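K.L.:
Give me a 3D structure for the following:
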Amino acid sequence: MIRQLLLSETDLRAEDATPAPSGAFVLLAEEFPTITVWPLTLDGHANVLQLNAQEWRAPGFDPIDWDERVFAAAGGGLSDKDLALHITGSPHEALAATALEILTRYQGLVGRRNAASTGPLFDAILTRHLALHDLSKPLVVADYRHALDTWQWVLRLAPYADVALQTAALFHDVERLLSESDARVEHHAHDYQAFKDAHAARGAEVACTLLADVGMDKATIERVRWIIGHHERPAADVSLTLLNDADALSFFSLNASGFARYFPLEHTRRKVVYTLGRLRPNQRWRLARVRLAPQVRRLLEEAVGAITLPSTLQESA
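P.N.:
Predicted structure coming up:
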């Protein structure tokens, strides 16, 4: 798992060896409190992956091109193999801002938990969840990474999220393991919302059967069932709203590049519009802090309409 972030700044001066915390560094600490951030390269790390911020920020860069490098270095999923990311090639503020985008894409490897997800019950939930996934199949790997990422988004949005919401985040797309593990079929749906509603309902039943096997109490299982069963439609329920936000943010921050490569343009456009509709307007600012492939960014700005997404550092030299 990712434990440390090492930052080598191109504009570091001797008198600034320990620079005062600034905006981007403060945000890193707030968004990723379990990650140790060092402003200088340190020796003695057994597993360090060096990444160049200039490559990440280059015009036309698609973040999916880095995925296998990072996931392989971390051992994949919630491996016990610790990883330090060493990010180089930019001055102080730009380096920290780029690091935030990189950590956001790979936050499924961070494995943050809170009091509700610490202990033997959630350990068993994570083990059972992993066992469902045949990681020899590329689409299943993508689903597994999305599940972990959605869970981590929930904890970023709601650090005190209860066990039902966190479990629902992990299992919300479990139905795909039955219907779309070898090929996606959603683009063939005549009624897309009906297709998604059926996916949610079937997934709720599958998840709750599995959760009974790991010893979750009936009241919590029923709460998980309701959240998953309704997660494709925005509603006033706080947990459901948080899951919709987390699911939508995970699509844009992690899945959208691969989605755009797999599906035809028109279906990608439909998916972008549909997913943006599930994300509350007051959370859209987060989209300015994720690295979007150029074609996804164009579709997203088209979907937003007259409102232009805030610029990010990703397009600056």
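
K.L.:
C-alpha only now, for contacts and for neighbours.
P.N.:
OK.

K.L.:
Touching, residue 275 and residue 248? I think so.
P.N.:
Yes. Here residue 275 reaches residue 248: they are 5.5 Å apart, a contact under C-alpha atoms under 8 Å.

K.L.:
Which one's more surrounded, these two?
P.N.:
residue 248 (23 against 19; other C-alpha atoms under 10 Å).

K.L.:
which residues does that one contact?
P.N.:
Contacts of residue 248 were listed using C-alpha atoms under 8 Å, 6 or more residues apart in numbering, and they are 275, 276, 278, 279.

K.L.:
check which helix or strand covers it.
P.N.:
helix 238-250 (DSSP states H and E).

K.L.:
what sits up against the next helix or strand after that helix?
P.N.:
Next helix or strand after helix 238-250 toward the C-terminus (DSSP H and E): helix 256-262. Outside helix 256-262, the residues within contact range by C-alpha under 8 Å, 6+ apart are 62, 63, 64, 268, 292, 293, 295, 296.

K.L.:
The structure of the following sequence is requested for comparison with the preceding one:
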Amino acid sequence: MLRQLLLSDYGNEGPPVGDGWSLVQAEFPTVEVGPLSAGHGSRVLRLDVGEWASATFDPFDWDGRVFGAAEGTEPLSLHLEGAHREALVIAALEVLTRYQGLVGRRNAASAGPLFDRLLARHRALHDLSRPLVRADYQHALDAWQWVLRLRPDASLAVQAAALFHDVERLLSEADKRVEHHAKDYQAFKDAHAARGAEMTREVLEEVGADDATCRRVKELVAKHERPGGDPDLALLNDADALSFFSLNSSGFIRYFDPEHSRRKVAYTLARLRPEQLRRLGQMRLAPTVRRLLEVQLASLSLPMETA
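P.N.:
Okay, the predicted model is just below:
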């Protein structure tokens, strides 16, 4: 688990003065920000913020290093160096946003043994030696963390739905993506959601969830590809869309051709509520993704705000 953010630029009174650090700590309350010396007893991974901030940098290039470092039994600490003041704050927010799936934040609704069993069963379903399955597993954890970041008091049902919303891909796209071959993309997505809802219900029953929770999670997963008026469903759509941009988009554009990538960016942006657009400014996007996103936002006459 990711527990600490270590800074070379850390004074006697704490992190460098500035409102930016209060935002970082508000967004990631379970991650301790401290000096390099605080990393004793954890695995420390050094990261160069200058490299991260380069105009041509694709964060996908760091994923193997960071996710790999987190696979040990020791807590993970990220040591950010190579920047100061505002540049360091921006990088910290972007780095934590990209790797928030490693934070493992939970709330009162998900702190108990039922969610422990659900997490363990979810992990057991995923063969992480298969690259696409690993990507889906990381996305599931990330979408779950987005739910808690957007709504800290989120119910167990919406957290479980975020964790399992794409579980159907274990059947249809574990080794090869096929979505770009769909004649009707929305119909393809709706069928994916319906099958995933049945799979999710079975897992929930297996781990001992009550009938009301099983029904609610099944409903959310079944409808997660279509935004609606249900606040939980809107939250799930926001979390799924934000996770695509913050984590999966770099790999997506490497896998698919430019036209399908363009359509995917447009489709995912349309699922995001306007009040969440500011979150796009807290992400380090691959240059190609940023250009595609800027084109879509320009067509809607919307700016892409920065952190």
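
K.L.:
Pick the one among the contacts of helix 256-262 of structure 1 closest to residue 35 of structure 1.
P.N.:
Distances from residue 35 of structure 1 to these, taken as C-alpha to C-alpha, are shortest for residue 63 (21.1 Å).

K.L.:
who's in contact with that closest one?
P.N.:
Going by C-alpha under 8 Å, 6+ apart, residue 63 of structure 1 touches 56, 257, 291, 292, 293.

K.L.:
What is the most widely separated pair among these?
P.N.:
Across those (C-alpha to C-alpha), the longest gap, 14.1 Å, separates 56 and 257.

K.L.:
what range in structure 1 does stretch 219-238 of structure 2 sit on?
P.N.:
Stretch 219-238 of structure 2 corresponds to residues 226-245 in structure 1, going by TM-score structural alignment.

K.L.:
What's the end-to-end length of the matching stretch?
P.N.:
End-to-end span of stretch 226-245 of structure 1 (C-alpha to C-alpha, to the nearest Å): 17 Å.

K.L.:
would you list every one of the strands in structure 1?
P.N.:
Secondary structure of structure 1 (DSSP state E): strands at 2-9, 36-38, 48-52, 83-90.

K.L.:
I'd like those strands as a markdown table, with mean neighbour count and distance to residue 311 of structure 1 appended.
P.N.:
Converted to a markdown table, these look like this (neighbours: other C-alpha atoms under 10 Å; distance: least, C-alpha to C-alpha, whole Å):
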| stretch | mean neighbour count | distance to residue 311 of structure 1 |
| --- | --- | --- |
| strand 2-9 | 22 | 22 |
| strand 36-38 | 16 | 25 |
| strand 48-52 | 17 | 20 |
| strand 83-90 | 22 | 18 |
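
K.L.:
possible to save these as a markdown table with distance to residue 21 of structure 1?
P.N.:
Formatted as a markdown table, the strands of structure 1 follow (distance: least, C-alpha to C-alpha, whole Å):
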| stretch | distance to residue 21 of structure 1 |
| --- | --- |
| strand 2-9 | 13 |
| strand 36-38 | 11 |
| strand 48-52 | 22 |
| strand 83-90 | 17 |
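
K.L.:
Which one of those lies nearest to residue 164 of structure 1?
P.N.:
strand 2-9 (25.3 Å).
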